[in-house]
Every structure is written in structure tokens, then in C-alpha cells.
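J.: Following is a predicted model, sequence given first.
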Amino acid sequence: MLLNYLRLLLLPFSLIYGLAIILRKKLYDWGIMRSIKFELPVICVGNLAVGGSGKTPTTEYLVRLLAHYKIAILSRGYGRKTKGFILANVSSTAETIGDEPLQYFNKFENVTVAVCEDRMMGIEKLKENHDLIILDDAFQHRAVKAGFNILLFEFRKLGTLQFLLPAGNLRDVFSSRKRADVLLVTKSPVPLLHVAQQASINELQPNNNQPVLHSYLKYGDLRAINSDKTLSLESIKSFEIFLLTGIANPEPLIEELQKYTENIHHEAFADHHRFSSEEIKKFVSAFDKSNNTKKVIITTEKDSKRLRAIGFEDLPLSLPIYFLPIEVELFEEDKIIFDELILNYVKSNRRNS
């Protein structure tokens, strides 16, 4: 009730924000503000809302799909303490480049990962030595005219009333979806019923040349953050789980874990939260107080990067602490369409084509 009241108070500010967004959008559409197009494939993965739609695993899907090309991922590096253009290297931490870029760097050894607030400057520094660039979360960065825009929408949010910032989580107006080349509905239920699939299409009202495709999350085995040990989700049935998250939307993760146990203690923080030593100590203390012999600490892959950067020394090596990796997968027919669109775009827009 209090939250709804606060939303009402903030609605006038959302109206002002929305008018500013529409004006900026028109200035770019009319050519008064310029968008620069580059002579190599540039794929943008973005969304209209603030966080939680699955940009990171979607970016990783693209990297795997395009593995035979020399790829650079360019991100803003949200949550980092640094400024300007930085190339990820073995000394990088979540504080220097951000948690998501660090995850990309650790996972894909043949991919260049860079961060820069100014995407245009970042592309200029990367374009000569790469076949293509993936822009992580740059749909609103209109100064760059990406060659292919993938716009993400979370399945469970479609059909719900959403407000622009600051009353809600939308940072862009819904009409901006018309600029995208693909509308990708993420975190869809499995199986996906035809009526639900059609409901997404009806909600998004795509252009004639805009495919609406659906993806879902695949969960891997739990991986220890301080060793090479792994655990299957089946092996933690009926365990007591102490869940630590600092992501925009932990609900799908909780739903997945509830398939194996109802005994979940969730300590939730805001997206990109910098864990403090006191928070870590409090969390570990709650874990230690449990007399259950079958218990485990679980976090997300993204959060594990920040745990290493801040407060990791307060996590005893003997603690059973794991992260749960996720991947994006598309439903069979949608996967064929999506992969073909991406591969054809890159192939036909290479500099030597």
C-alpha cells in the first residue's frame, strides 16, 4: 500500500521524464541529433526496463553463436569505481570494470571485453582489431546506430501496468520498441503454450518485419566459488539453502530452487550491490547458527564476482558456497529464426564482404 502511494506521488516526475525521453527520441528520428553507424557489425542487446530482463545470458548466447569471429563486448561497466575506456585483463575486478564485464572476461578467453561510458569512443578503440562488437545494454545510447538491435522483454512483466522512472522501472517509452530488429521475450515458462506465445505478440504489437521470439533459462550445476567442486541441483534436495543475491530480479532463481527445497533463507540486496564486510559476516553468522547438517550457501554468478572483490576474505574457505550458472536457450523454431538472423547480419556486414 505504501509503495503504491509513493508511486502516485512520483507520477508527475515520470510524466516529465517521459516527455524528455520523447523529445530526445524525436530529435534523433528527425536527424537533429546524429547517430553514427560503423563499418562493422554492431549488435546491441538492450531493454526498456531497469535490469532483470536477461541481457547478460543473452549476450553470452551471442558469443557462443558467433564463436568463430573475433568478438569484442563493450559495456558501460555499471557499478564500477573507475571512469573512461578500460580493457579487461587478469587484474580486473568488479570494482574496476563491473560485475557483468568481469563475468564475460572470466568465461570467454578469446573475447575482448571493454568498458566505456561513451560507446562511440569505445567502438572507435575496438573496431580495427575485431570482426564485430556486441553492445551490452546500449539500446538507449542513440549516438551509436547499431546495425542490429535485440530488445528484451521479461515474460512475466508483459501485460502488467508499468511506469516510467522514477515511479516505475521503465527507462524508455514503450513505442521505442519499434526501433528493434528482434523482440525477444525472456524467461518464458517451459513448456510455452501457444496461447501464451500469442499473448506476447498481441502485447508487443510488432511491425511486419519484427519477429517476436521466445527464450527461457537453463540452469547448470552449482559451482563452488573457491574451488573446482560442482553439485547437481538434484543432490541438494531437501537441503537448507541460504541464498544471497544482489540482482534486479531473483524470482526466477527462487522458483528454480523451490523445485528442490522449500527451506530457503533469502538475503536480497539491490542490483549490483557492493557487499560490505558487515553484511557478509551477518550472513555467515546466520548460516553457522543453523544446526541442519544438510545446508548450503547459494548465490548468482554475477554476485560471485562482487563477493571476490569486496568481503571475500570474510568467507571462510570451508564454507559450502556455490553460484548457480544460467544460460539462455530459445524454443526450437524461434532458435532457428534467431540464429539465422544474427548469422546472416554478421556475414553480410563484415568489412571484407
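T.: Received it, and whenever you're ready, just let me know what you need. Numbers count the residues shown, from 1 in each chain.

J.: From here on, just use CA atoms for contacts and neighbour counts.
T.: Fine.

J.: tally of neighbours for Pro320?
T.: 16 (other C-alpha atoms under 10 Å).

J.: Contact partners for the closest residue to it other than its chain neighbours?
T.: Nearest residue to Pro320, sequence neighbours excluded (C-alpha to C-alpha, 6 or more residues apart in numbering): Val296, at 5.5 Å. Val296 sits next to Phe239, Glu240, Ile241, Phe242, Pro320, Ile321, Tyr322 when contact means C-alpha atoms under 8 Å, 6 or more residues apart in numbering.

J.: Quick one: the helices in the stretch 251-353 of the chain, in order.
T.: Counting by DSSP state H, counting those that start in this stretch, the stretch 251-353 of the chain has helices at residues 251-257, 277-289, 301-309, 332-349.

J.: Let's have these in JSON lines, adding mean neighbour count and distance to Ala180.
T.: Listed next are those as JSON lines, based on neighbours: other C-alpha atoms under 10 Å; distance: least, C-alpha to C-alpha, whole Å:
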{"stretch": "helix 251-257", "mean neighbour count": "14", "distance to Ala180": "25"}
{"stretch": "helix 277-289", "mean neighbour count": "14", "distance to Ala180": "41"}
{"stretch": "helix 301-309", "mean neighbour count": "22", "distance to Ala180": "27"}
{"stretch": "helix 332-349", "mean neighbour count": "14", "distance to Ala180": "13"}
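
J.: Please compare the first structure with the one that follows:
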Amino acid sequence: MWRYLNYLLYPFSLLYGLVLWIRNRLYDNGMLTAVEFDLPVIAVGNLSVGGTGKTPHVEYLIRLLKAAYRVATLSRGYNRRTRGFLLAKADSTSADIGDEPMQFHQKFPDITVCVGEERMLAVPQLLGDRPETQVILLDDAFQHRSIKPGLNLMVTDYSRLFTRDHVVPFGRLREGRNGYYRADGIIVSKCPPELSTQEQEAIYREIAPYPHQRLFFTCLQYGQPYGMLQPDMAPPPPGASILVVCGIARPEPLVHHLLQHYANVHLLSFPDHYYYTQQDLDKIKMELDHMDGGAKHIITTEKDAVRLHLLKDSIAAMQLPIAVMPVEVRFLFDGADSFNSYIFDYVADAMLAAENE
């Protein structure tokens, strides 16, 4: 029944898609102008509303570039409790700058992390405060047409390719599928590590990249869980019962990974970018107590950990054994060297062009 009711949303998707199509055409035809900056600007985003694995790809770029260049990330700071342009500082929290920027700030304290709803205004503020910046990574900026990045990277989930999806509210796309033409590089994320060359070729044909586009494939690579409040805490033993606590768009890959290592895995899911309360901690404690097994552990994501950290005193007082599961991306089909060269070549060319202007 719900499936048929969902089709009632289709006209609204068509209307919303039409509005966005008109907006994009206005930018494409120059009737709405986009600002360019004279330094390398790399945008990382997607067509869908979330869950494509964008954040670990931004982190991959940070690791790749920060040894050679002075890198800054600029995010909107979704669901933060502040407004306007803010630079991450030593005492910043996820409530100040948002969970993803806070994650960048904690993991990479040697780069500049900032947030601002109006990216076109935020970039000059960033450069004014950090004039030494050489490369800017725009996080989740594929639909922000007011800035024209030098390199536009679009991430699409293997399990829900944009070619098979529809515009919200009928589907999960923020704009029509044809929006992918703006991408310079397309990354198919969250692929099975054993993805075959036959399926790779089938996806290539389905996406049908334009001549100017490069197509890459990545999978998630999980690390060793570490204690949220005690980094040296031993990881859960093989026979442990695991309560997965997370507020992310798609927790399924994490649960699937944990089921390969633990027999008893239970998911307690919250909305994406959710800010936890004391009542939530009480619920987590109750769920943990009712689980079967001797050794019981909580595992959460890095993104959730920066939000849970706002309740660190309560978590410590309740002695909740929370471990954090780190995740990175790995390029398939020996694509890492090609992708790295692609990025470094763009940055070098953009910096040279800026010097010659």
C-alpha cells in the first residue's frame, strides 16, 4: 500500500525538479553568475540528500594534499547551533560548527576548518583570516552554484546510483539526474571490495560519463575501534555483543561490516546529524543492559562521536563503553595513483594559472 501511496509524491518531484532545472539553466546561460577565485578550489558533493560516503572522501583529499599545501575546508555546518562564518578553534564543538567540520578539525588540527552558509561570502572571509591558504575544499557544495569550483567531484552510492534514483520527495535526488554533467570527476562509493571488472564496465556504461569526466570506484575500509573517552581502551573481543548507536543517513554498511566480526549486533538508529540528549543516553544504557551476552560494547561512528562528546561527562558517569569505528576510502582497480595524479595535476595547473594572471 505504501508503495502506491508513494507514487502520489511523483508530481511534486516533477515540479521540484523543474524549478531546479530552470535555476541550473540560468547559471549555465550566464543569467545568474558564479564567482571564481584565483586559487585551487575543489568541491566535493553529491546529487542525493545524503549517505553517499562524501565525508571520508573529503578526508582522503585532506590527507593527500596537506603535506604539500596549506589546506582549508569550508562547509555549511549543517544543523549547528550558530550562524554566519566561523573558524574552528581549540574550544570549538560540534554545536558550534557542525559534526562533519568538527570531525575534520579533530582529526586534522594542522589545517584550517571553517563554516559558513553563504559560501560566496565565506571564501573571502576565509582568505582574509587565513591568507596563507593555498587550496580550498568545499564540502557538500555540488548544488551551490554561486561559486564555480575549479574541480567538481561528485560522489554516488554504488547501492543507489543516481542513474536509478528520482528527485525528492519521490526519490532522494536533490536535483535531476542530468545535473551530473557539471561533475569533472565521478566517484562510485561504497562498492563491494571484490567488485568485478565486468560490473565496473556495466556501471561505466550506465553512467555514460561525458568526455571531460573521469570515473573512479571506491570502497569503505574500516579501522580498529578505539575508545571514545579512553583512546587506549581495548577493542571489543570477538565474542562481544555490539550495540551500534548512530545518527547517519545509511548505517547499513557499518552494520554489515560488524556482522562479519561479531555474531550479536543490534542497531539503535537516530536521525542523520542528530544531537543526543540525556534521555537518549538512558535509552542506550537500557538497550545495552537488555542485550544478551557477557561482554557488551557500544560502537558508534566518528561523526556521531563528535556529537556524543557534548555529553562526555554523563557518558563517563554512566560508564558507557563507547568505541568509535574509524573509516577511510580505498580506491579499487588500482585507481589511487590515477586519482592522486588527477588531483595534484589540477592543483598545480590552477596555481600556475593564478600566478600568470
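T.: Received it, and whenever you're ready, just let me know what you need. Keep in mind it's a predicted model, so treat the numbers as computed, not measured.

J.: quick one on the thing from earlier: can you tell me what the residue nearest to Pro320 of the first structure aligns to in the second structure?
T.: The alignment partner of Val296 of the first structure in the second structure, by TM-score structural alignment, is His297.

J.: and if you look at Asp172 of the first structure?
T.: Per TM-score structural alignment, Asp172 of the first structure is aligned with Glu175.

J.: ok, that match to Val245 of the second structure distance?
T.: Distance of Glu175 of the second structure to Val245 of the second structure, computed by C-alpha to C-alpha, to the nearest Å: 31 Å.

J.: Same question for Arg307 of the second structure.
T.: For Arg307 of the second structure relative to Val245 of the second structure (C-alpha to C-alpha), the value is 12 Å.

J.: likewise Tyr158 of the second structure?
T.: Applying C-alpha to C-alpha to Tyr158 of the second structure and Val245 of the second structure gives a distance of 24 Å.

J.: Same check on Gly185 of the second structure?
T.: Gly185 of the second structure is 33 Å from Val245 of the second structure, by C-alpha to C-alpha.

J.: now swap in Ile97 of the second structure and tell me
T.: 22 Å.

J.: Then Ser341 of the second structure?
T.: Counting by C-alpha to C-alpha, the gap from Ser341 of the second structure to Val245 of the second structure is 38 Å.

J.: Same check on Asp38 of the second structure?
T.: 43 Å.

J.: Which one of the two is surrounded by more residues?
T.: More crowded of Asp38 of the second structure and Val245, by other C-alpha under 10 Å: Val245, with 20 against 13.

J.: Next up, the contacts around the more buried one.
T.: By C-alpha under 8 Å, 6+ apart, the residues touching Val245 of the second structure are Leu267, Leu268, Ser269, Phe270, Ile284, Ile298, Ile299, Thr300, Thr301.

J.: Spatially, what comes nearest to the alignment partner in the first structure of Val327 of the second structure if we skip its sequence neighbours?
T.: Per TM-score structural alignment, the equivalent position to Val327 of the second structure in the first structure is Ile326. Computed as C-alpha to C-alpha, 6+ apart, the closest residue to Ile326 of the first structure that is not its neighbour in sequence is Tyr219, at 4.6 Å.

J.: What is the neighbour count of Glu154 of the first structure?
T.: Using other C-alpha under 10 Å: Glu154 of the first structure sits among 19 other residues.

J.: What of the one 4 residues further on?
T.: Neighbours of Leu158 of the first structure under the rule other C-alpha under 10 Å: 15.

J.: Cool, thanks, signing off.
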